[in-house]
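> this one's sequence-less:
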């Protein structure tokens, strides 16, 4: 990495970075790239700013622009505050620099308007995205040349999440996460299933996302438990006790990949809702299964098959672990991030 470089991101609280470096929690790209890769690192989280606030993002972006205006190489780790940084750069400077932006959600109209219609993509040397379909959208809808786009996929700490020596003794599958989840289909699939289903998610999901009343939200089948698991150590133990990890997705956007990769790293087969943005993370019938959106019957069938065929499920999980180590380690991810520089 060139010496004259800066990394600007939402980042993580210092406590979480320290936990990752001390192996008390999973290592992410922010912690990995905070260890001397860049000359300068600026983080919203470590300044106590809220990335969901447009005011905080704009203010931080201006401070970051001023602090890095002499730097030639800039990595913007997220769209927000990255887009605000590009806007300040367009307003305040005519200098051409090597600025690289990671775009997570290419299906967002806000991203498209800023980068395509307002022309902020012209300030960029290179764009990073998370899937081949995301790259196609950036080419076809944003007008960004294909050669200026690198697909990162995603990452998982394969040292923190790894197979445990003891094998699951119960008929148990799990799910985790709250963003863009179709837990209605998973709960329907669990009805009448000879298995436990544990969902590591805040129960507020069910009335904020699915629009259910509190009374309906509590009407879970007796074999389904849905709550917060509290921390990464507890979540890792839940994965270890489960025979498979289910990632049921609602809308066709890029989401659920962190949980899918954590499950793979733990040596578990993953059942993932099919959508074009998540193709390439699991191999259907090899490291897990794809299921069609909103199809609880198919989901139930896939869960039951993995529970009824433990040896085949274990072999799938072993192949999933191998793929996670080969393609999705934090180290490989960081290599791909730094490749445009």
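Sure thing, it's come through. These numbers come from a predicted model, not from an experiment.

> contacts and neighbour counts: CA atoms only from here.
Will do.

> what ranges do the strands span in the stretch 151-300 of the chain?
172-176, 196-200, 224-227, 244-247, 270-273, 288-291 (DSSP state E, counting those that start in this stretch).

> from those strands, which stretch is densest packed?
Mean neighbour count, computed with mean count of other Cα atoms under 10 Å, is highest for strand 244-247 among the strands of the stretch 151-300 of the chain, reaching a mean of 30.

> follow-up on the earlier one: quick one: closest of the strands of the stretch 151-300 of the chain to residue 148.
Comparison of the strands of the stretch 151-300 of the chain against residue 148 by Cα to Cα identifies strand 270-273 as nearest, at 29.6 Å.

> what packs against the lengthiest helix in the chain?
Taking DSSP state H as the criterion, the chain has its longest helix at helix 310-327. The contact analysis (3 or more Cα pairs under 8 Å, 6 or more residues apart in numbering; DSSP states H and E) places helix 310-327 against helix 257-265, strand 288-291, helix 296-308.

> now it, how far from the chain's geometric center?
On the basis of Cα atoms, centre = their mean, to the nearest Å, helix 310-327 sits 20 Å off its chain's mean C-alpha point.

> got the contact list for it?
Helix 310-327 has contacts (Cα atoms under 8 Å, 6 or more residues apart in numbering) with 156, 158, 162, 243-244, 261, 264-269, 282, 285-288, 306-307.

> now those: which count as buried?
Among these, those buried by neighbour count (16 or more other Cα atoms under 10 Å) are 156, 158, 162, 243-244, 261, 264-269, 282, 286-288, 306-307.

> what about stretch 304-315, start to end distance?
16 Å (Cα to Cα, to the nearest Å).

> where's residue 240 relative to residue 291, distance?
Applying Cα to Cα to residue 240 and residue 291 gives a distance of 23 Å.

> What distance do you get for the spatially most central residue of the chain to residue 13?
In the chain, the residue lying closest to the centroid (Cα atoms, centre = their mean) is residue 258, at 4.1 Å. To residue 13, residue 258 is 19 Å away according to Cα to Cα.

> next one: residue 214
33 Å.

> and those two? which has more neighbours close in?
residue 13 (15 against 12; other Cα atoms under 10 Å).

> Alongside the first one, take a look at this:
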């Protein structure tokens, strides 16, 4: 099969949410010798990182997610011109802004001409499925939709009524060569004054009200009462940090809770330092990448039974699942694993095996390519029937 020409668009300026998985996917497609071009906001952190990674970029797009009419019209014209002069087989969007841009650019093109690509949209999260614009966009604005977890798949099919043949679930992926069980967390423990045997729980998530940090603090207060040596590492940055620090003080946790700030370069080592990883809500990328990375490092994961988390964690095998907002159950789950380190270690090893089997980047890229080629074959068959 000939290599495909693929254009990915993602209107994310910062190295958060959808940006990292999209760049990882484009790199994987390039490694499979596909012809890939990436469109990202001009002058953004994501653009800089894509250049450093050697990913070909579509120049001249602002892709500003804050709508400005003149900027929008310029982007529509630039993308339409690019599509008219460059053969693109697949136009793959990831967020509502770039999806609308793609629709606006493609709309006046003659559908019988080869310049009209297959349009694919990855739905990373579906937070407002009843919004009319979102509803129309997903129901009518793409050849095919990709859900990053089964919860989103069911929302698309059951809530929005999209035909199941138009939706494919392709799970997120993790770089299991960067995140692996042989890593040592000793340096991280020394950095925060923790001994090698101190029971250490951690969460990696943006510090936002929706991510469950307050629930974790409430549960950890109970854990700390029962296990005074236990410590909690809160990894990430965000606008909710002052409220979390205040609540930490109110609970009398003092030095038992450590705010590390944002960690990127040494995140694998941070995860390696933990005994137990906790994640209570999916982020904006929908695949719960932090939980995948913790499992890749060989850590047991305690997660709320929501979104992709209930697809990722096998209860009692790779970690523990609890009901959302169940502080007592969360405290019990943390205490259980801290008091049974061998059981926790075995869960972590099984989690690593699950990552290698079901969440590798190779698996994700191969599933994506199979879908692309299937859609291309269907388009070719439809064109032959129409012209025959």
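That came through, no problem. From a predicted model like this one, the values you see are computed outputs, not experimental measurements.

> TM value for the aligned chains?
The TM-score (TM-score structural alignment, normalised by the length of the first structure) is 0.82; 325 aligned residues with a Cα RMSD of 3.3 Å.

> thinking again about what came up before, report the angle between the longest helix of the first structure and helix 257-265.
Orientation check (axes from the mean of the first three to the mean of the last three Cα atoms, to 10 degrees): helix 310-327 of the first structure against helix 257-265 gives 120 degrees.

> Tell me the counterpart residues of helix 310-327 of the first structure in the second structure, please.
Aligned by TM-score structural alignment, helix 310-327 of the first structure corresponds to residues 341-358 of the second structure.

> Superpose on the first structure and give me the mean offset of that stretch.
In the superposition with the first structure, the average deviation recorded for stretch 341-358 of the second structure is 0.4 Å (mean Cα distance after the TM-score superposition for the first structure).

> mind listing what's buried in that stretch?
Buried, per 16+ other Cα under 10 Å, within stretch 341-358 of the second structure: 343-356, 358.

> Alignment lookup: residue 143 of the first structure to the second structure.
Aligned against the second structure - with TM-score structural alignment as the criterion - residue 143 of the first structure pairs with residue 161.

> who are the neighbours in contact with the nearest residue to that match once chain neighbours are set aside?
Leaving aside its chain neighbours, residue 161 of the second structure sits nearest to residue 139 (8.0 Å; criterion: Cα to Cα, 6 or more residues apart in numbering). By Cα under 8 Å, 6+ apart, residue 139 of the second structure lies in contact with 160, 161, 162.

> on that earlier part again, which residue in the second structure lines up with the residue nearest to the centre of the first structure?
Here residue 258 of the first structure is matched to residue 289 in the second structure, going by TM-score structural alignment.

> State the distance from its match to residue 312 of the second structure.
10 Å.

> Which parts of the first structure are helices?
Using DSSP H, helices in the first structure cover 14-21, 29-33, 54-68, 79-92, 109-112, 132-140, 183-190, 205-208, 214-217, 232-241, 257-265, 296-308, 310-327, 330-338.

> Give the other helices and strands that the fourth one contacts.
Using 3+ Cα pairs under 8 Å, 6+ apart as the contact criterion, the secondary-structure elements in contact with helix 79-92 of the first structure are strand 5-9, helix 54-68, strand 98-102.

> Can I get these in CSV including distance to residue 196 of the first structure?
Conversion of these to CSV gives the following (distance: least, Cα to Cα, whole Å):
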stretch, distance to residue 196 of the first structure
strand 5-9, 39
helix 54-68, 42
strand 98-102, 38
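
> any chance of those in CSV, plus mean neighbour count and distance to residue 48 of the first structure?
What follows is those, written out as CSV (neighbours: other Cα atoms under 10 Å; distance: least, Cα to Cα, whole Å):
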stretch, mean neighbour count, distance to residue 48 of the first structure
strand 5-9, 24, 13
helix 54-68, 18, 10
strand 98-102, 22, 22
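
> Would you mind saying which of these lies nearest residue 228 of the first structure?
Closest approach to residue 228 of the first structure among those (Cα to Cα): strand 5-9, 26.9 Å.

> That closest one relative to helix 54-68, how many degrees between them?
Going by the same axes, to 10 degrees, strand 5-9 of the first structure makes 170 degrees with helix 54-68.

> of all the strands of the stretch 151-300 of the first structure, which lies closest to residue 28 of the first structure?
strand 172-176 (17.9 Å).

> in the second structure, what residues pair with the closest one?
The alignment of strand 172-176 of the first structure onto the second structure (TM-score structural alignment) spans residues 200-204.

> By how much does the matching stretch deviate from the first structure on average?
In the superposition with the first structure, the average deviation recorded for stretch 200-204 of the second structure is 0.6 Å (mean Cα distance after the TM-score superposition for the first structure).

> distance of the closest residue to residue 347 of the second structure other than its chain neighbours from residue 291 of the second structure?
Distances taken as Cα to Cα, 6+ apart put residue 318 closest to residue 347 of the second structure, at 4.3 Å, once the chain neighbours are dropped. According to Cα to Cα, residue 318 of the second structure and residue 291 of the second structure sit 11 Å apart.

> Alright, that wraps it up for me.
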